[in-house]
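Peer 1: with the sequence up front, the predicted model follows.
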Amino acid sequence: MSAAPLLNVGSDFLHLDIGQAPAGGRAAWLADRLRLAIADGAVPVGSRLPATRVLAADLGVSRGVVVEAYQRLMEDGHVAGRGRGGTVVVALPVAAATTVVPADVVTAPDPAGLFASVPGPDIFDAVRTIGARIDLTPGVPDLAAFPRTDWLRAERAVLGRLAASDLGYGDPRGTPTLRRAVAGWLARNRGISVDPAEVIITTGVSQALGLLAQALLEEGVTALGVEEPGSLGVRQHLDNWRLDTVPIPVDAAGVRVDELTASEVSVVMLTPAHQFPTGVVLDGERRRQLADWARAGGLVIEDDYDAEHRYDRPPVPALRATMSEQVCYTGSVSKLLAPGLRIGWLLVPHRYREAVVAAKRNADLGNAVLPQLVLAELITSGALERQLRQLRRRHVRRRDAMTAALARHLPGATVHGAAAGLHLTVTLDDDVSDTELAAAALARGVKVQPLSWHCQRPHQPGLVLGYAANSASAMDEGIALVAAAATALRRNQE
């Protein structure tokens, strides 16, 4: 591999003038200038930044200023230290990967039209295609933090020992190597004891739900309970399989099991470790009530979508850990590594296993082999554990930055779900329409989701805000623009 090109240094490097930096903010100023240079291509991905001592000497500052600036870029995932190879640019800022939208320009489709009606089945596709200067979409991990070096190292290790026969058609449940690795991961991180033979590898949670839907339909199930509020995307996916979704209220202790019992559904889908979108955890009493409901003939589908991302509370065991024959458990690496990998897993009670495996075989004959083996290598080598620890530290800082921005710009909002996950939910005064606010924010270049999208019944207005993929400065600007949009809406109503 050829060495990364060394950029010209000296007084001409990016025409940096330290005299423009505010007093006491030189490191932040330098980090911002470098971030902008990476975003506009002046410092392309693969380039090597000047050595810290060299740049410090050229700028006439202490080396600590440059070290701190580089560290900020590392924490954002834009650069990586390569030892003797120096500090190399590895990823564009997230905002640079989308269309840059001036604050006073409305993108197409029109934001007002996008948020004016009941969201259709293509709503998330439409939202993804709209450019935004600041994207606070929930559920989006920091894609710039993808462990490229560890992935390449694992891929080389896998290819070095891969037999030709390993590249043929395999078990539709997934490669035995990944199923063993996932079983170990679940045992260590989620308290689930499972035989690797029972693990079914899927292309994410969405496919897992589709496989379960087919098995349930064969059994005569036509409706299941879902959390209220709860994920619009999940509800749409189940609707696509012609399953009616019955709203079961969620409060501060989690799903209302008394309401679940009264609904008379026999299946319920839950996010018990970190409920989406409220962030509440299913408490001990509700877990006991749910166990009684399940033992009486109920079935729980447990979506453990971001349970590893916890910060200010102890780990919460998965429901599957204590109710293996009453719980279908699904998870993925979409929030831990990247959704584009399309790798997840599914555990089902024995009575559903044959039907689910048959549905998986009919769907695609099994996931691609090479990514499965690389992921297994990441898990067994400990690289995925290290990635999780790094992400937790970064996410805490970003969560705190968003919380501070909300307190500064939207002091009347109530923040929910701050102890874990990749997003915050805020509820607002009843005099604000959250869909109108989301449209007004998008017109200003900020992408958010209205809480009402995730509700089937009337609910206090609010916003669901992702923080994992944004810098502190971007979040502060984004929340300030949302607050300005809210103020303008209230003024227009007067």
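Peer 2: Thanks, I have the structure now.
Peer 1: switch to C-alpha atoms for all contacts and neighbour counts from now on
Peer 2: Noted.
Peer 1: what lies in contact with stretch 235-246?
Peer 2: 121, 206, 209-210, 213-214, 221-226, 263, 265 (C-alpha atoms under 8 Å, 6 or more residues apart in numbering).
Peer 1: and which of those is nearest to Gly340?
Peer 2: Ser206 (12.7 Å; C-alpha to C-alpha).
Peer 1: please name the spatially closest residue to the closest one (chain neighbours excluded).
Peer 2: The shortest distance from Ser206 to any non-neighbouring residue, by C-alpha to C-alpha, 6 or more residues apart in numbering, is to His237 (7.3 Å).
Peer 1: okay but Gly139 is in contact with Leu422, surely?
Peer 2: Yes. Gly139 lies in contact with Leu422 (C-alpha atoms under 8 Å); the separation is 6.2 Å.
Peer 1: of the two, who's got more company?
Peer 2: Taking other C-alpha atoms under 10 Å, Gly139 and Leu422 do not tie; Leu422 has more neighbours (28 against 22).
Peer 1: pretty sure the more buried one sits against Asp142.
Peer 2: No. Here Leu422 does not reach Asp142: they are 9.4 Å apart, not a contact under C-alpha under 8 Å.
Peer 1: comparison target, given below:
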Amino acid sequence: MAGSWVDLAERIGADLHLDLAGPGGRRAVLTRTLREAVRSGRLAPGTRLPPYRSLAADLGLARNTVADAYAELVAEGWLVARQGSGTLVAHRAAPPRSPSPPPAAPAAPGRPARYDMRQGVPDPGSFPRTAWLASARRALNAAPNDAFGPGDPRGRPELRHALAAYLSRARGVQADPGRIVVCSGVAHALRLLCGGIVRGPLAVESYGLPFHRSILEAASVRTRPLAIDEHGARTDELSRERAVLLTPAHQFPTGGPLHPERRASVVDWARRRNALILEDDYDGDFRYDRQPVGALQDLDPERVVYLGSVSKSLSPAVRLGWMVLPERLVGPVLAAKGEREAWAGVADQLTLADFIEHGSYDRHVRRMRQRYRRRRDRLVRALAPHTTTGIAAGLHVVLNLPPEGEKRALEAAREEGVALDGLSPFRHPGAAMPALTGLVIGYAAAPDHAFGAALAALRRAVG
């Protein structure tokens, strides 16, 4: 039939192809094809169809054939014909929604979670949309043409220069732009480093993020846990490992910075052993009771890989992170990164660079630091007289409980509709230190209007 795969973009302002192949007369084929386009949603409700004379000319059909097809679909309720408005897809002809899958059975009896008090989740409602949009407009207008070409696996130079200046000023990092590699986050950085650059055995803190351990295990990197206490990781337990992964600014999840003597001792160990320190600057931006602790990397930039991201400070939806590397590792990391597929999006890189350079990032972090501190204070007051730790920084507190108390509190929290984490899952399976039990309670994600109710439900759950 003439006109098979006809493009109606010029007629209706959107791309739509009509495949007029198939059995049957011309009117029957056209009617069937238009009906299927409406049913599938390719022709959305309210879409204006071209006049039947124009469509007939485009398809090489008789006018009466198209007019009759329109009339049949109007009669069936798929289309509506209005004087002066032409022929439109009927609103009641919206394609039926696919049946929703049955809800997953809850992991344990209780109400669905109404309050998100999980650790590590920032306030999604506080994303600086207006300032981010302004930065995006400026950055894209100023971007050179080569920004939209093949690019550089290290990341856009605009972002690397902006990061070098910011990290040096705010975190005390010795950050040359040529030694910064942009990635999509700390997890991505670990995958790149453990893809043949960092080999086991690797020391890790006895309590940490389980998915970080799973990344190391997937790369066949054997880990050995270091005990932790109120001064951070016990770096005196390091021996013959090839590398160590630490959260020196704020040990995750128990809290507290790495003690100055331990910071010096781990650098001395790395020099003696020709080993590598992976510094995850977790919660480095959010310290409330005194100035943020500077980065460990400043003590020896040739022994420390500094890892950071905007997942807590801005949003986990902005998939941008960075590594500040010893000079000898830049080439191997770029080789591990490969060609293009693992690169972060250029538009977001350019936007973040402008966001930093215009001071918007600093203003946002300061504003959120004040907001999160107020929330932390409310949470600590609500939990009194229970003992809380790790409150000096970050987006969560740890509520210490006796061994049997963690399970009971989690069950009670589910009954109250509160989603939060227990402390036990963060323990390394090979840890020798006594087990810690309690709750890891995030205070950033719940919206302002629900925060008071979330605290009340949490207080009922923990007693």
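Peer 2: Thanks, I have the structure now. Since this is a predicted model, take the numbers as computed values, not measurements.
Peer 1: hang on, the earlier thing: quick check: neighbours shared by Gly139 and Leu422 of the first structure?
Peer 2: Gly466.
Peer 1: quick check: the equivalent of Ser165 of the first structure over in the second structure vs Ala164 of the second structure, distance?
Peer 2: Under the alignment (TM-score structural alignment), Ser165 of the first structure maps onto Asp146 of the second structure. Here Asp146 of the second structure is placed at a distance of 22 Å from Ala164 of the second structure (C-alpha to C-alpha, to the nearest Å).
Peer 1: and for Pro385 of the second structure?
Peer 2: Separation of Pro385 of the second structure from Ala164 of the second structure (C-alpha to C-alpha) stands at 44 Å.
Peer 1: same check, this time on Val186 of the second structure
Peer 2: Counting by C-alpha to C-alpha - Val186 of the second structure and Ala164 of the second structure are separated by 17 Å.
Peer 1: more neighbours: these two, which one.
Peer 2: Shown here are Val186 of the second structure and Ala164; by other C-alpha under 10 Å, Val186 has more neighbours (24 against 19).
Peer 1: the more buried one reaches Asp280, doesn't it?
Peer 2: Yes. Under the criterion of C-alpha under 8 Å, Val186 of the second structure lies in contact with Asp280, with a separation of 7.4 Å.
Peer 1: hey, what's in contact with both of those two?
Peer 2: 307-308.
Peer 1: immediately after the helix or strand harbouring Ala69 of the first structure, which helix or strand?
Peer 2: Ala69 of the first structure is located in helix 63-75, with elements delineated by DSSP states H and E. Counting by DSSP H and E, the element after helix 63-75 of the first structure in chain order, helix or strand, is strand 79-81.
Peer 1: pull up the aligned stretch in the second structure for the next helix or strand after that following strand.
Peer 2: Next in sequence after strand 79-81 of the first structure, counting helices and strands by DSSP H and E, comes strand 87-89. Residues of the second structure offer no counterpart to strand 87-89 of the first structure, counting by TM-score structural alignment.
Peer 1: could you do stretch 232-247 of the first structure as well?
Peer 2: By TM-score structural alignment, stretch 232-247 of the first structure lines up with residues 210-225 in the second structure.
Peer 1: report the buried residues of that stretch.
Peer 2: For stretch 210-225 of the second structure, a neighbour-count test (16 or more other C-alpha atoms under 10 Å) marks 212-213, 215-216, 219, 221, 223-225 as buried.
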